[in-house]
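> next comes the sequence, and after it the predicted model I'd like to discuss.
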Amino acid sequence: MIVSTNPQKYRNGDTHYPFRPHSDFWYLTGFKEPETVAVFSKKHYTIFLQEKNPAREIWDGERLGIAKALQTLDANQAYPINELKAQLPLLIKEATTLYYDFKACALDNDIIECLDGAKTQSLGEHLHEMRLIKEDNEIVLMQKAADISIQAHQLAMQQAKIGLAGLFEYEVVSIFDAEFRKNNAEHAYTPIVAGGKNGCILHYIKNDQVLNEGDLLLIDVGCEVEGYAADITRTFPVDGKFSQAQRQIYQIVLEAQLAAIACIKPGEVVIKPHQIASKLSNKA
């Protein structure tokens, strides 16, 4: 089983985009440094990672390094990432089944070269089924992400009672920025804060238009805590008051949502809430 996480991406000059490890890699290793490959078999866990580099660490922060990797990551073997092409073929030469999912980056190009045409099966098909079952510590992190996100949404709604008309969408985004950072959380995805007709754009991320009295404001924002994300969408009036038509549509959606939530129980099929919400919405 081979799983990798991407190298860092340059934003411009010598500045990088903030790095986030690939979710599958993070789940299996708990390791958050870039440009890393993990290889698992029934007998061994091998990690390829960046070596210590005092000159770079002055700029980018401390690296774990090869010497500490075995104990910290509970690996059996650790190699510098620049030895991947030499060591990976030896690690997989006796494998009867290889699980691996390609990602478009230079590191995965090296992995493909090492595979030398060997057939692979999708790791994600199996791993994502595992990830559906959450352990207690995962549930704690998911709940924390949800709680922080809820608090931020409530702060935005409270501001609407005072009045958001005349403000810009990005000023509402700043409410979420502050609440997330205050709780050591990050945005789980690019925030969508869409006033008026912008709410009809499914992935509207410009967030730079003025909010007008009488319009609805759609907010699709959630935070991430240690790799676990919340995802919340709410819509409410910019000036805190629904028009008759807005209230009617809102009530239809709310009733469909509550009915969908009410059907959720152990053993129910996953698509059932969607079917109930769709049926009620279409009927209305």
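Nice, thanks for sending it over.

> rest of the way, CA atoms for contacts and neighbours
Will do.

> and the strands in the stretch 51-200 of the chain?
In the stretch 51-200 of the chain, the segments counted as strands under DSSP state E, counting those that start in this stretch are 77-80, 186-187, 192-195.

> so which elements touch the last one?
Here strand 192-195 touches helix 169-182, strand 216-221, going by 3 or more CA pairs under 8 Å, 6 or more residues apart in numbering; DSSP states H and E.

> buried stuff in it?
192-195 (16 or more other CA atoms under 10 Å).

> could you do the first one as well?
Neighbour-count burial for strand 77-80 flags 78-80 (criterion: 16+ other CA under 10 Å).

> dump the residues you listed into TSV; add distance to residue 233 as well.
Below are the buried residues of strand 77-80 laid out as TSV (distance: CA to CA, whole Å):
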residue	distance to residue 233
78	43
79	44
80	43
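
> related to what we said a few turns ago, which one of the helices and strands packed on strand 192-195 is the most hemmed in?
strand 216-221 (a mean of 23; mean count of other CA atoms under 10 Å).

> taking helix 169-182 as reference, get the angle to that strand.
30 degrees (axes from the mean of the first three to the mean of the last three CA atoms, to 10 degrees).

> so how far is the following helix or strand past strand 216-221 from its chain's centroid?
Sequence order places strand 223-225 as the next helix or strand after strand 216-221, per DSSP states H and E. Relative to the centre of its chain, strand 223-225 is centred 8 Å away, using CA atoms, centre = their mean, to the nearest Å.

> so which elements touch strand 223-225?
Against strand 223-225 (3+ CA pairs under 8 Å, 6+ apart) you get helix 136-162, strand 186-187.

> what do you get if the cut-off is 10 Å, keeping everything else the same?
Contact partners of strand 223-225 among helices and strands, from 3 or more CA pairs under 10 Å, 6 or more residues apart in numbering; DSSP states H and E: helix 136-162, helix 169-182, strand 186-187.

> does residue 42 touch residue 1 like I think?
Yes: in terms of CA atoms under 10 Å, residue 42 counts as a neighbour of residue 1; the distance is 9.5 Å.

> ok, the spatially most central residue of the chain - contacts?
Nearest to the geometric centre of the chain sits residue 188, at 4.9 Å (CA atoms, centre = their mean). Listed by CA atoms under 10 Å, 6 or more residues apart in numbering, the contact set of residue 188 reads 145, 221-225, 227-231.

> go again with 6 Å.
222-224, 229 (CA atoms under 6 Å, 6 or more residues apart in numbering).

> how near is it to residue 132?
Distance, residue 188 to residue 132, by CA to CA, to the nearest Å: 18 Å.

> residue 168 too?
Residue 168 is 38 Å from residue 132, by CA to CA.

> and here is the other one:
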Amino acid sequence: MCRRPWQNRQRSRALNIQPDEYIRRRRQLMRMAGDDAVLLIAAAPERVRNADANWPYRQDSDLHYLSGFPEPDCVLALLPGRKHGEAVLFCRERDPEHERWHGESIGTERAVEVYGMDDAFPIDDIDDILPGMIEGRGRVYCHFGSEPEFDARLLGWMRRLRQLRGGGVVPKEFVALGHLLHDLRLYKSKAELKLMRASAAIAAEAHMAAMRVATAGRYEYEVEAELLRTIRSRSAVAAFPPIVAGGVNACVMHYQANRAVLREGDLLLIDAGAELDCYASDISRTFPVSGRYSREQRALYELVLEAQLAAIDEVRPGRPFDAAHQMAVRVIAEGLCALGLLQGVADDVIADGSYKRFYPAKTGHWLGLDVHDVGDYRVDGEPRLLEPGMVVTVEPGIYIPPGDTTVPERWRGIGIRIEDDVAVTRDGSDVLTAAVPKRAEEIEGVLAGRG
């Protein structure tokens, strides 16, 4: 049987997050906002790449979190206490001529039947319908300032309310929706964690495939191509443009060119992740192109790995978010002093910040629907305490600039990062990306079997 495009999307969704979970999320958010509020979330607009070509479409993370609805040109309105239904979606109506060129749309009927909306209307009618729904509400929760086009439309609805005969009751406050919604997104459900494990497994497979093709004489973009091929072959997309940084390029934190040739004796740093049904993974590994680490490379690699393992031990309920970073800094500072790359003792180089010459980054970030996911890192001025359901990355590194003449030449131009995705559990943590080897001898064993 031939499936239609929207049916294929539903088949994929059926394996992941169910409509009932989206309904629970919407209801929880509305309870937090109160009956006097209206919550408005617009779809991500389609983005032009150049001329008449668009970038591949990716839904706004907040709209996806609340609905799973995959199409552009729609607005979700949540209206707590509305008698005729609280969750209302304005979306594209079915149009045979549009579908002839762009494929089948979901339409208003299936928005209700499949996505669990209480009501749905054509997006072309939103200017006539939504202002009346907003009237009488005291607050509008939205992402004001994110999309100028939607902001202008929202202000137009407010003007229309004021122009109603007798004067409409216009909301008195615009409130940042992220204050409520992003805290919800920080805690991952079982279904979300299942998706993130699947995303991590795809990314792990891609990293392993990249290791097998990353030999001297090849170009960074050839390794990138293998990463992307593997990710796409598993029905996922890249969570972000992969970093494939050979040799001194690994010292550039956000290297993107991926154009250089891989050379014997160099390290290759790969930072890449998959996105499955909008949920991201994020993995970094650093390995020798030749198959074996040099003495200096191995010394620094073992130091970064020691720091990462110690930092992962800090990812558990009740520990501050920044405890992993503080631990990684301590281990790296002690190691760099022991190797003679920093002068003095660890306490001093931490206090004066001189360790940042070789470790200028933080050790991790939230992970979820976005690679750098939403959620406050501090609450009331203090580092947030980790709780079950949160997912973080742990990614210490050492980067010695090639032009740093304060260190012996044999150390210069070495860049190393090791990154894993770690879910906080009731009893500790779970490394979602453990399938990719990271101990030096394990990596050398993988590379020894490359052909």
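Happy to help now that I have it. Everything quoted here is computed from the prediction, not taken from an experiment.

> that older thread, need the strands of the stretch 51-200 of the first structure in JSON lines (columns: distance to residue 173 of the first structure).
Output for the strands of the stretch 51-200 of the first structure, formatted as JSON lines (distance: least, CA to CA, whole Å):
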{"stretch": "strand 77-80", "distance to residue 173 of the first structure": "41"}
{"stretch": "strand 186-187", "distance to residue 173 of the first structure": "11"}
{"stretch": "strand 192-195", "distance to residue 173 of the first structure": "7"}
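
> so for residue 28 of the first structure, which of those sits nearest?
Among the strands of the stretch 51-200 of the first structure, strand 77-80 comes nearest to residue 28 of the first structure, with 15.7 Å by CA to CA.

> same for that closest one, what does it pack against?
If contacts are counted by 3 or more CA pairs under 6 Å, 6 or more residues apart in numbering; DSSP states H and E, strand 77-80 of the first structure sits against strand 45-49.

> mean per-residue distance, the strand it packs on to the second structure?
Strand 45-49 of the first structure, aligned to the second structure and superposed, deviates on average by 0.9 Å (mean CA distance after the TM-score superposition for the first structure).

> which residue lines up with residue 39 of the first structure in the second structure?
Counting by TM-score structural alignment, residue 39 of the first structure lines up with residue 77 in the second structure.

> make sure its match is indeed in a strand.
Yes: using DSSP: H, G, I helix; E, B strand; the rest coil, the assignment for residue 77 of the second structure is a strand.

> any idea how far residue 215 of the second structure is from it?
From residue 77 of the second structure to residue 215 of the second structure the distance is 53 Å (CA to CA).

> hmm, back to that, wait, the match of residue 39 of the first structure sits on residue 86?
No: the criterion here is CA atoms under 6 Å, and residue 77 of the second structure misses it with residue 86 at 7.9 Å.

> helix, strand, or coil at the aligned residue in the second structure for residue 267 of the first structure?
Counting by TM-score structural alignment, residue 267 of the first structure corresponds to residue 318 in the second structure. With three-state DSSP as the basis, residue 318 of the second structure sits in coil.

> would you mind measuring from residue 318 of the second structure to residue 261 of the second structure?
Distance of residue 318 of the second structure to residue 261 of the second structure, given as CA to CA: 46 Å.

> ok, those two, which is more surrounded?
When neighbours are counted by other CA atoms under 10 Å, residue 261 comes out ahead of the other of residue 318 of the second structure and residue 261, with 17 against 13.

> alignment lookup: the more buried one to the first structure.
Residue 261 of the second structure maps onto residue 210 in the first structure, by TM-score structural alignment.

> can you list the residue ranges for strands in the stretch 251-400 of the second structure?
Using DSSP E, counting those that start in this stretch, the strands of the stretch 251-400 of the second structure run over 267-272, 274-276, 279-280, 283-288, 378-379, 382-383, 391-394, 397-399.

> could you export those strands to JSON lines, including columns for distance to residue 66 of the second structure?
Converted to JSON lines, the strands of the stretch 251-400 of the second structure look like this (distance: least, CA to CA, whole Å):
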{"stretch": "strand 267-272", "distance to residue 66 of the second structure": "27"}
{"stretch": "strand 274-276", "distance to residue 66 of the second structure": "17"}
{"stretch": "strand 279-280", "distance to residue 66 of the second structure": "14"}
{"stretch": "strand 283-288", "distance to residue 66 of the second structure": "27"}
{"stretch": "strand 378-379", "distance to residue 66 of the second structure": "24"}
{"stretch": "strand 382-383", "distance to residue 66 of the second structure": "28"}
{"stretch": "strand 391-394", "distance to residue 66 of the second structure": "19"}
{"stretch": "strand 397-399", "distance to residue 66 of the second structure": "36"}
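
> can you confirm residue 420 of the second structure is in a strand?
Yes: under three-state DSSP, residue 420 of the second structure falls within a strand.

> related to what we said a few turns ago, what's the burial count for the closest residue to the match of residue 261 of the second structure other than its chain neighbours?
In space, and not counting its chain neighbours, residue 210 of the first structure is closest to residue 168: 4.2 Å by CA to CA, 6 or more residues apart in numbering. Residue 168 of the first structure has 18 neighbouring residues, counting by other CA under 10 Å.

> the more surrounded of residue 42 and residue 1 of the first structure?
Taking other CA under 10 Å, residue 42 of the first structure and residue 1 do not tie; residue 1 has more neighbours (19 against 6).

> name the nearest residue to residue 193 of the first structure, sequence neighbours excluded.
For residue 193 of the first structure, the closest residue by CA to CA, 6+ apart turns out to be residue 219, at 4.6 Å.

> now which residue in the second structure aligns to the one you found?
In the second structure, residue 219 of the first structure lands on residue 270 (TM-score structural alignment).

> if I pick its match, what's in contact with it?
243-244, 284-285.

> picking that back up, top of the contacts of residue 188 of the first structure by neighbour count?
Using other CA under 10 Å as the neighbour criterion, residue 223 leads those with 33 neighbours.

> can you give me the distance of that one to residue 236 of the first structure?
Residue 223 of the first structure sits 20 Å away from residue 236 of the first structure, taking CA to CA as the criterion.

> ok, now residue 250 of the first structure?
Distance, residue 250 of the first structure to residue 236 of the first structure, using CA to CA: 9 Å.

> more neighbours, the two?
Using other CA under 10 Å, the more surrounded residue of residue 250 of the first structure and residue 236 is residue 236, with 19 against 15.

> next up, the contacts around the more buried one.
Residues in contact with residue 236 of the first structure (CA under 6 Å, 6+ apart) are 216-217.

> could the helices and strands packed on strand 192-195 of the first structure be laid out in a markdown table, adding distance to residue 57 of the first structure?
Shown next, in a markdown table, are these (distance: least, CA to CA, whole Å):
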| stretch | distance to residue 57 of the first structure |
| --- | --- |
| helix 169-182 | 24 |
| strand 216-221 | 33 |
